[in-house]
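Engineer: After the sequence you'll find the predicted model.
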Amino acid sequence: MDMWNHKELPHALRVSVIKKELTGPQAWRARKALDGGPCSPTAFKAMMNALKKADPKIFKIADKLIDRRPPPSDPEPTAARQNWAYQRDAVTTALEIARLPKELFRSPAQLPEGKKAPKSVFDNDTEMKSIEDILVVRDTVIRDPDWQFVTDQLYPAKTFDNGATKLTVVLANKLELERQLGVDLIYVNETLNAVVFVQYKMLRGRDGEDGYRPDGQLEAEIARMDAAARTLAECGVDDSCDGYRFGTDPFFWKFCRKLLTHNDQSHVPGYYLPLSYWKKLIDTPQARGNRGGLIVYRETFGRRHFTPSAFIDMIARGWAGTTTLQTSVLVPYLAEIMRGKTGVVLAVETTRSVDEDLEEPPEFVERKFVPPKPRHPGRKRKVIQL
């Protein structure tokens, strides 16, 4: 409704008169709304019908305040628009994990059109010098020397401040990060020493009704995640309270529906799944289509997924992600890549305890050479001169 287009009514009309004219199954909701509070679309329609019966002249004025133009259609999901939506959703998610107001980040829901359309959600920032679509986010005051370069803005980064909490979003070089980890979002929670990785996948269709079909790119991304997970597993078991996690899987998928809408101002609607659960899900009949092909829908997940609010709360409280031991290995690794160094390898150095007894070397058994028996005894061997 156009609430700023004020019109003077010809005379007053009591609310009780409108209530008497209310009929239908939603009449009770309309009566409750007339006393103050929200009103559903069906109850509002019943309210307007009652107003028309009570006073046609006032109804005519009120009816003109309603904007019945259809909302603009959603744009086609081009690669640039999807990239914009991924970045915007990642920054919004990071702000909520760090418990910072989303109002600190002002970005339109849709990619602005024009001759020089921006490719990054931070393009309007004068400190941005390059454009990439992989985000590494880090919360709280940076105290690790390996991350001190972030505060110097050597790479495109934006810092959000709110009291004692700082959130730095870095648009890092995606080539090395994605080649080695296969993820779109890396969240480093320095407060709780945890790192979480998120890979975005889009459900086809306006509301995700066409589902998602895994392809070769997904297999390559999973292979990178598995390689990183095997390396992190070499860190050993973290028995500390700070290192306790619900599970050992720091990798998550976010399956998005309605990726691009005209009025989305918050998260891209979607569902979070751990990588380990995804591997089990694709082996079930529920993940197969009518012709036996691999495809998942919203119904495939059922209730076994994390909503954005549940995921954010879990990550913010440190119940998921890498352990403190694994985080200590990841921090310098990620920092080296963000400094632009190529060919960086994620590795874990294991050292033997001084008190640990060395294993006794195996006994060496001397092997004796036994010449083979001659094939023809008594005959001289033929000599060939070269």
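Structural biologist: Received, thanks.

Engineer: make it CA atoms for all contacts and neighbour counts henceforth
Structural biologist: Noted.

Engineer: residue boundaries of the helices in this structure?
Structural biologist: 15-20, 27-34, 41-54, 56-63, 79-97, 148-151, 174-181, 216-233, 275-281, 298-301, 308-316, 324-338 (DSSP state H).

Engineer: and these, which is most packed in?
Structural biologist: helix 79-97 (a mean of 21; mean count of other C-alpha atoms under 10 Å).

Engineer: The residue lying closest to residue 282 once chain neighbours are set aside: neighbour count?
Structural biologist: Spatially, and ignoring its direct neighbours in sequence, residue 282 is nearest to residue 294 (7.2 Å; C-alpha to C-alpha, 6 or more residues apart in numbering). Around residue 294 there are 18 other residues, counting by other C-alpha atoms under 10 Å.

Engineer: My guess is residue 294 contacts residue 211. True?
Structural biologist: No. Look at residue 294 against residue 211 with C-alpha atoms under 8 Å: they stay out of range, at 10.3 Å.

Engineer: Please compare the first structure with the one that follows:
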Amino acid sequence: MYWLTRLGFTQRERERTDTQRKFRARHIAKLDEPVVLDDLVQKLGDRLQHRVKSEGQQTEAAGKALLDALMRVRPQARSIVRYISAAATGFDIRPESKAEQSLAVQRDGTLAIARMAGMSIPELARWDPPAEQLSDDTPPPAYLKLLHQPSGRAPVGLVDHAETTTIEDLLITRDTENLAGWQGAPTGDVAWRQFQQNGQRLYIGYANRTTAEQISGADIIYYNETRKSLVLVQYKKLDSRQTGYYYPDSDSNLEKELSRLRAIDRYASYFRRPGDDHRLCADPSWIKLCPPESVIPQADVMVPGMYFSRQHFETLLADKRIADGRGGTRRFGYKNVPSYLDNTMFTRLVETAMIGTAGVSTDLVRWQITRSLKAGRAAIIGFLTGEEAPQSVRNTRRRQQR
């Protein structure tokens, strides 16, 4: 008699010989209550019972029928099946779930920081979705804590320094001891990761003080210590994925948030000096409008979106082309916005130091993280340190990685 004790995702790999076949099992999870395999088979119709194989990979029809039978016998196994399916193909996001939407934004911000730093880090796209449905009345989990770690070990290039609920307990290397205390009072969730590539170190952090229901949005706060350059990206959502719009007049937080962005731009401008490095845009504040996500994939793909500098965004607010909604309602969408930066253009401009502040100290970064958290926003933080190679060298490395 055989017992079904665990579930996992299996994938057939290249056959080793004519008589041997190799399967790889991943994302294995234990059932709370084992099931006698013959009991499941007996619940199938006569036609499918004869198709069930005693070993090896089942046909698609037989496999689906067995899973359906299992979930009738053990309804609690649905969460395990959902976890395995999400881990293997992608995590389905419920439109009404603020916690799951927050997780999608965290992931996008994490990938964006890596691209701003000019680093190729495939580990950032490999993650283990939560095993159970997320609740909006608790802080959403940190995406960084869900990064896939095979065999319980951190992937190459990934160093887990600390995961704590208070920043005071955070321990990271001497090179970034100035990060300690940046987030002030205790937070609901904190995570940091370190990556090393081409002689540079990239620290990516996440901090949040509120439950998913109370989160007002998310900010990317990226600081290049070598250039003394800060970039802040504030996320805003379109109302649908395909043909969605953002309606500024319906956003009760917008004016308060724009006031915050103006303040940080003025602060950065105060410290600007004639001898600073050239920038196409030396203000730190940017806004990304992006659609809500339906799936978080297992791939290095960012959420599509439109990037605007704070000044550009405010200029568009007065542009007649934006007021094309019903009754002259102002709205931002792909169909009516005359110009914007996409993911590739924006992250490339940050990487090449064409946008972002010049000459600012970490005091401004610390101040902005504090303001973001006090405003009820989640903070996705990037800190890059170490000498940079010339752009020609970085371009060569990029071509070699393709």
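Structural biologist: Arrived safely. Because the structure is predicted, anything quoted here is derived from the model rather than measured.

Engineer: Work out the TM-score between the chains.
Structural biologist: After superposition, the two chains reach a TM-score (TM-score structural alignment, normalised by the length of structure 1) of 0.56; 256 aligned residues with a C-alpha RMSD of 3.9 Å.

Engineer: quick one on the thing from earlier: take the helices of structure 1 and write them to CSV, including distance to residue 200 of structure 1.
Structural biologist: CSV is the format used below for the helices of structure 1 (distance: least, C-alpha to C-alpha, whole Å):
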stretch, distance to residue 200 of structure 1
helix 15-20, 49
helix 27-34, 40
helix 41-54, 34
helix 56-63, 43
helix 79-97, 7
helix 148-151, 25
helix 174-181, 12
helix 216-233, 11
helix 275-281, 12
helix 298-301, 15
helix 308-316, 13
helix 324-338, 20
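
Engineer: of all those helices, which lies closest to residue 242 of structure 1?
Structural biologist: When these are compared by C-alpha to C-alpha, helix 324-338 sits nearest residue 242 of structure 1, at 7.0 Å.

Engineer: The counterpart of residue 143 of structure 2 in structure 1 and residue 198 of structure 1, how far apart?
Structural biologist: Using TM-score structural alignment as the criterion, residue 143 of structure 2 maps onto residue 121 of structure 1. Note on residue 121 of structure 1: its distance to residue 198 of structure 1, by C-alpha to C-alpha, to the nearest Å, is 18 Å.

Engineer: for structure 2, what spans make up the strands?
Structural biologist: In structure 2, strands defined by DSSP state E lie at 3-12, 23-36, 90-92, 158-162, 189-197, 200-208, 217-224, 229-237, 285-290, 295-297, 306-309, 377-385, listed in chain order.

Engineer: In CSV, list those strands along with distance to residue 63 of structure 2.
Structural biologist: Output for these, formatted as CSV (distance: least, C-alpha to C-alpha, whole Å):
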stretch, distance to residue 63 of structure 2
strand 3-12, 11
strand 23-36, 15
strand 90-92, 19
strand 158-162, 36
strand 189-197, 38
strand 200-208, 39
strand 217-224, 41
strand 229-237, 39
strand 285-290, 37
strand 295-297, 23
strand 306-309, 42
strand 377-385, 41
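
Engineer: Make JSON lines out of those and add distance to residue 147 of structure 2 and mean neighbour count.
Structural biologist: Shown next, in JSON lines, are the strands of structure 2 (distance: least, C-alpha to C-alpha, whole Å; neighbours: other C-alpha atoms under 10 Å):
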{"stretch": "strand 3-12", "distance to residue 147 of structure 2": "18", "mean neighbour count": "14"}
{"stretch": "strand 23-36", "distance to residue 147 of structure 2": "13", "mean neighbour count": "14"}
{"stretch": "strand 90-92", "distance to residue 147 of structure 2": "13", "mean neighbour count": "20"}
{"stretch": "strand 158-162", "distance to residue 147 of structure 2": "10", "mean neighbour count": "15"}
{"stretch": "strand 189-197", "distance to residue 147 of structure 2": "10", "mean neighbour count": "20"}
{"stretch": "strand 200-208", "distance to residue 147 of structure 2": "12", "mean neighbour count": "23"}
{"stretch": "strand 217-224", "distance to residue 147 of structure 2": "19", "mean neighbour count": "26"}
{"stretch": "strand 229-237", "distance to residue 147 of structure 2": "22", "mean neighbour count": "23"}
{"stretch": "strand 285-290", "distance to residue 147 of structure 2": "23", "mean neighbour count": "23"}
{"stretch": "strand 295-297", "distance to residue 147 of structure 2": "13", "mean neighbour count": "21"}
{"stretch": "strand 306-309", "distance to residue 147 of structure 2": "27", "mean neighbour count": "21"}
{"stretch": "strand 377-385", "distance to residue 147 of structure 2": "15", "mean neighbour count": "25"}
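
Engineer: just so I know, which of the ones you listed lies nearest residue 395 of structure 2?
Structural biologist: strand 189-197 (14.5 Å).

Engineer: Which strands or helices does the closest one pack on?
Structural biologist: Strand 189-197 of structure 2 sits against strand 158-162, strand 200-208, with contacts defined as 3 or more C-alpha pairs under 8 Å, 6 or more residues apart in numbering; DSSP states H and E.

Engineer: centre of the chain versus that strand, how much separation?
Structural biologist: Taking C-alpha atoms, centre = their mean, to the nearest Å, one finds strand 189-197 of structure 2 lying 13 Å from the centre of the chain it belongs to.

Engineer: what's the angle between that strand and helix 98-116?
Structural biologist: Counting by axes from the mean of the first three to the mean of the last three C-alpha atoms, to 10 degrees, strand 189-197 of structure 2 lies at 20 degrees to helix 98-116.

Engineer: Residues in contact with strand 189-197 of structure 2: which ones?
Structural biologist: Outside of strand 189-197 of structure 2, the residues within contact range by C-alpha atoms under 8 Å, 6 or more residues apart in numbering are 119, 139, 141-142, 144-145, 157-167, 201-209.

Engineer: That strand vs strand 377-385, what angle?
Structural biologist: 30 degrees.

Engineer: just the angle between strand 189-197 of structure 2 and strand 158-162, please?
Structural biologist: 140 degrees.

Engineer: what angle do strand 189-197 of structure 2 and strand 200-208 make?
Structural biologist: 170 degrees.

Engineer: Good, wrapping up.
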